[in-house]
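1. Could you look at this predicted model? Sequence included:
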Amino acid sequence: MRQTVALLLLGVLASGCPAAPPPPPPPPPEEEPFPPPGERERIDAAVAPVLEGAWVSGLVVGLADSRGPRVYAYGTLDGDSVVELGSVTEVFTGLLLADAVERGLVALDDPVCKHLPPEVSFPEEITLRHLATHTAGMPRRPDNFAPADLGNPYADYTVAKLQEYLGRFRPQTPPGETFAVSNLGIAVLAQVLAPDYEATLRERILDPLGMHHTGVAVEGLAQGHDGDLVAVGPWDFGAFVGAGGLRSTANDLLAFLGASLGRIETSIGSALAAARTPLTDRMALGWQRMEDGRTLWRTGQTGGCRSFLALDPDAGLGVVVLSDTSSDVVDQVGLVALGRQEAVELRPTVELSTYLLDLWVGRYRLERGLYLEVKREGDHLVLISPDEPPARLYAASAVDFYVRVSDLQITFRDDALVLHRPNGDQTARRARR
């Protein structure tokens, strides 16, 4: 009985005690600062010496991450300026291939000849994968590439000329074995996927991504400049349109990067994911891979513009840099924005007397009977190549020179000059006068 009363008493006491208050809700997550602290200062510091040294006329930097897109504009450009993309076009040709695979129109390992007109012969062992990954054994350009105007070198290269070349082409190396950048291979890939390149790209890629200021024919193209800041005309790409013919804006490319990072809903999300999937140690579809293995990037250049596009899926970061000047220093600005480089490193320039400059004037013989010519124009030297526009040489020392339009450097010797490129050196012997 006592036990029953005690239990009842405990129940009464318990029912009379107020319940413990629920824990307070967690504080809302702090919003990420926009833009990130110090980002503007870091980009400004990278761009300042480039503008002060007159390396470019204008530059625009765009970044996209979880905070959203933002643009930093300098000089003559802004986020809506239309600029030639050059080889960055290949990223979109690669995406067009990924989309065609998703639609069941082609397979990566289809022989290229399966999709060419029946009257065009082509080695059966070369596949679409080989073209897309620059492993088809094709040269950078065909041997019937002979531009009438070096200031617009691709304009007169027609589909008929391309098909004539393909009919007698044989791989320089076994397909699938050797990586060698080939604008020609990407041009062939684009012709296979989309004979009407711009219309197909707009329907399948550009419109779904809302890229309404991107295409082959876009109004309001920014005035381009060569590496010496001299105004030059735009390039027309003829049969090479899929390897370099697109024009775009930083804002459009930020939309593309946002979709590639999965931050923008799109009907082509699976194709975007497939395009960034590595296929070789050097390539995804249209994208080249950096040495870290995770970052994808591509650069492009025309006679008057330079472009840089990069995507780091692990960090959730995309970067675009566009310039209305054909200078490879743009790539360094992109690497700083991407966090891969601390600062822009500009090559030194010294002034030489006309006597020292005249020591190197002359003709220099390359392999295959081709010649380079070095001339003096006033206070500087000019390099004239068989199939490139003339390029001013800037002196870093009495014997070392460089050009601003690419990563080419030159060392002069008594009887020769040496061309230094990232893929190796090449010597040209001085021809007897």
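-> That came through fine.
2. Please make it C-alpha for all contacts and neighbour counts, starting now.
-> OK.
3. what number of residues lie near the closest residue to residue 353 other than its chain neighbours?
-> Excluding the flanking residues, the one nearest residue 353 by CA to CA, 6 or more residues apart in numbering is residue 379, at 7.5 Å. Per other CA atoms under 10 Å, the neighbour tally for residue 379 reads 10.
4. contacting residues around residue 396?
-> 347, 348, 349, 350, 402 (CA atoms under 8 Å, 6 or more residues apart in numbering).
5. now for these, which pair is the farthest apart?
-> 350 and 402 (11.4 Å; CA to CA).
6. Next, count neighbours for residue 51.
-> Residue 51 is flanked by 15 other residues according to other CA under 10 Å.
7. no no, residue 415
-> Residue 415 is flanked by 12 other residues according to other CA under 10 Å.
8. who's in contact with it?
-> By CA under 8 Å, 6+ apart, the residues touching residue 415 are 429, 430.
9. Which neighbours do residue 350 and residue 402 have in common?
-> Each of 394, 395, 396 lies in contact with both residue 350 and residue 402 under the rule CA under 8 Å, 6+ apart.
10. let's bring in a second one:
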Amino acid sequence: MHDEPRTDAERRALAAFTAAEPPPDFADRVLAAVAAEGQREPGHVPLGRLFGLGWPRLAGVAAAGVVAVAVAAVAAASAGWMPAWTGLSRHVPEVMPAEPARDDAPVTAALPPGPPTPALALPADLADRVDAYVGAFGRNYGDAFKFHGVVGVVKDGELVLTRGYGRADIERDSPIDADTKFKIGSLTQTFTAVAVLQLRDRGLVDLDAPVRKYIPDYPALGNRITVRHLLTHTSGIPSYTDAAVFAVGHTRAVAAADVRAIFQDIELEFAPGTDFDLSNSGYFMLGLLVEQVARQPFADYLRENVLAPAGMKNSGVGLAATALGHEFDENEVLVPAAQRHPSAYGAAAGMVSTAADLARWDRALRTPGLVLAQKSLDEMTTVVRDEYGMGWFVRTDATGPIAWHPGGVEGYNATIARFLGDGVTVFVLANTEAVDTRAIAYDVAQIAHGGDVAPPREYDEIRLSSAQLGRYVGTFALTETSHKQLKGLVEDGELLAIEQVRVFRTGDRLWMNVPEHGDKWMHFMGDDRFFFKDPSATIAEFGPPGAPVAHLTLQSGELRFILKKKE
């Protein structure tokens, strides 16, 4: 376990994403690598995100009834995408074969050749190794925790591997291939950034001009916020998708004014330019800025000026996805996830794309002059603050810089990682929330670079009778000592969410309830310990051994929460 708090980069990159969390060994690898680099710095941990109480996603809201006590670390927030293996995961059951791949056909965009890249020989057994790794998901936890989606590997602008797994619609036999359309959430922001930089390069937008120059009806604080602040997530505007009032878009299209009303009149989180925090609000505003300057809808500008030159015919804002988004309910069964209208997300997270098109997107970004000049392409992947440039998170390892981004909306999550130094790109699109694409992208990148990866950890469950489960029932409150210890690590407002939990039994199941966040099924693993069947690192342990239960310990990565049973 780790005693230090997360770095700001880890904390904010974690906040960028989506539903489920990476496997525990993955988190430990990342934290160990960062510790080795000596880059830890103090900061508050957003408890609601770490504990899954808000199911962290840059564009999305809490999934009802799913309260995973989870801790995660984002792959590219480590010291490179391929840190030394720590060997922390020792639970390695037999690897089950993956479902047959749906599409192996290469994809070629009608683009000029990209710049030369260093030679890198991909493993000859790349497909077999990816199949074995992906096929291990759900081997113990069941169908809901299998991977449904597509994995792609690009080398020097060509899609050399695309593997479809599972089904586009769980209720139907609908295969997934390179042309299956997925919602990609905040990966949209990589496209929005290009659109804004195009307008800057044409002399139509000044990045250092105040927002009100282009959106005159924005409140007066828009005179303090520049376009550059919006692009780099340094504006201080709170992200509207985190707001309790983000309840728009479920039944109909949403007017931009209704979305703006959620955030434009509330206090800034910090003075513009002084800090960094991911903000969907900022990128939603950038879409409106493009509309004002280009005098056409953002979706049209994007299609004509960014997607068409890149050869991306099956991508865009407002398109219908052909892969149906799913979440797992309290019974751990995949069910269709309630969807918002794309107008609720706009330029922040409203896009749909395919594996084939993301390969074309990568090639376009490696071809100067196609969608942006080389100077602007370099500017996007130059870190401004907290390992973020413009539209991309950026890390550097032995291969060179790595530009990456996660994304997710209800029922979907996605990750892309572009190794700028050796021509390799890995992307993963999923139409469930049960498996975190960050972990898969990280491990597939390891495989593509010749590394070894362990299968995801899935604990074995031990059955207990209803009478035995009754031993653990009760209400538990955070101890005063734990509260003091966590106060420096966890944001005050979010610590309230775990002040008290209730453990109850229904038939032969034990459940944990966190107020206002629903119930989570607890699975017994022996020695008074329980795990949760989402990909979390949390273990719930009751004690003392062999005596009436007096306390509950929730161990989640480096965080330990001790709760005392109430009389």
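-> Yep, that arrived. Model, not experiment: these values are computed from the prediction.
11. before we move on, back to that, in the contacts of residue 396 of the first structure, which residue is surrounded by the most others?
-> residue 402 (22 neighbours).
12. ok, now which ones touch that residue?
-> Residues near residue 402 of the first structure by CA under 8 Å, 6+ apart: 393, 394, 395, 396, 408, 409, 410.
13. distance between stretch 404-417 of the first structure and the chain's centre?
-> Relative to its parent chain, stretch 404-417 of the first structure has a centroid offset of 25 Å by CA atoms, centre = their mean, to the nearest Å.
14. Give me the distance between the two termini of that stretch.
-> By CA to CA, to the nearest Å, the extent of stretch 404-417 of the first structure from end to end equals 18 Å.
15. What of stretch 144-152 of the first structure?
-> By CA to CA, the extent of stretch 144-152 of the first structure from end to end equals 16 Å.
16. Same check on stretch 110-130 of the first structure?
-> Length of stretch 110-130 of the first structure, first residue to last, CA to CA: 10 Å.
17. Please point out which parts of it sit buried.
-> Within stretch 110-130 of the first structure, the residues scored as buried using 16 or more other CA atoms under 10 Å are 110-113, 116, 121-123, 125-130.
18. same question, stretch 216-224 of the first structure
-> In stretch 216-224 of the first structure, counting by 16+ other CA under 10 Å, buried: 216, 221, 222, 223, 224.
19. cool, stretch 40-50 of the first structure as well?
-> For stretch 40-50 of the first structure, burial by neighbour count (16+ other CA under 10 Å) applies to 43, 46, 47, 50.
20. out of the residues you listed, who's nearest residue 421 of the first structure?
-> When the buried residues of stretch 40-50 of the first structure are compared for distance to residue 421 of the first structure (CA to CA), residue 50 comes out closest, at 22.0 Å.
21. I'd like the distance between that closest one and residue 327 of the first structure.
-> Computed as CA to CA, the residue 50 of the first structure to residue 327 of the first structure distance reads 10 Å.
22. which residues do the two both contact?
-> Common contact partners of residue 50 of the first structure and residue 327 (CA under 8 Å, 6+ apart): residue 56.
23. Okay, and which of the buried residues of stretch 110-130 of the first structure map to strands?
-> Secondary structure from DSSP state E places none of these in strands.
24. ok, of the residues you listed, which one's closest to residue 316 of the first structure?
-> Of all those, residue 316 of the first structure sits closest to residue 129, with 27.0 Å by CA to CA.
25. What does the closest one correspond to in the second structure?
-> In the second structure, residue 129 of the first structure lines up with residue 228, judged by TM-score structural alignment.
26. Now do the contacts for its match.
-> Residues near residue 228 of the second structure by CA under 8 Å, 6+ apart: 207, 208.
27. rewinding a little: could you pull up the residues touching the residue nearest to residue 353 of the first structure?
-> Residue 379 of the first structure touches 352, 353, 354, counting by CA under 8 Å, 6+ apart.
28. Roughly how far does the last one sit from residue 376 of the first structure?
-> Plainly put, residue 354 of the first structure is 8 Å away from residue 376 of the first structure if you go by CA to CA.
29. Between the two, tell me which one has more neighbours.
-> residue 376 (18 against 14).
30. separation between residue 197 of the second structure and residue 154 of the second structure?
-> Going from residue 197 of the second structure to residue 154 of the second structure by CA to CA gives 25 Å.
31. just residue 517 of the second structure next, same as before
-> Applying CA to CA, the value for residue 517 of the second structure to residue 154 of the second structure is 40 Å.
32. Between those two, point out the one with more neighbours.
-> residue 154 (25 against 19).
33. SS state for the more buried one?
-> When classified by DSSP: H, G, I helix; E, B strand; the rest coil, residue 154 of the second structure comes out as strand.
34. Then residue 203 of the second structure?
-> Classification of residue 203 of the second structure by three-state DSSP places it in coil.
35. residue contacts, the counterpart of residue 444 of the second structure in the first structure?
-> In the first structure, residue 444 of the second structure lines up with residue 337, judged by TM-score structural alignment. Contacts for residue 337 of the first structure (CA under 8 Å, 6+ apart) come out as 42, 43, 61, 63, 319.
36. okay but the third one is in contact with residue 69, surely?
-> Yep, that's residue 61 of the first structure we're talking about. No. Between residue 61 of the first structure and residue 69 there is no contact, the gap being 10.7 Å when judged by CA atoms under 8 Å.
37. of these two, who's got more company?
-> Counted by other CA under 10 Å, residue 61 of the first structure and residue 69 do not tie: residue 61 has more neighbours, with 26 against 19.
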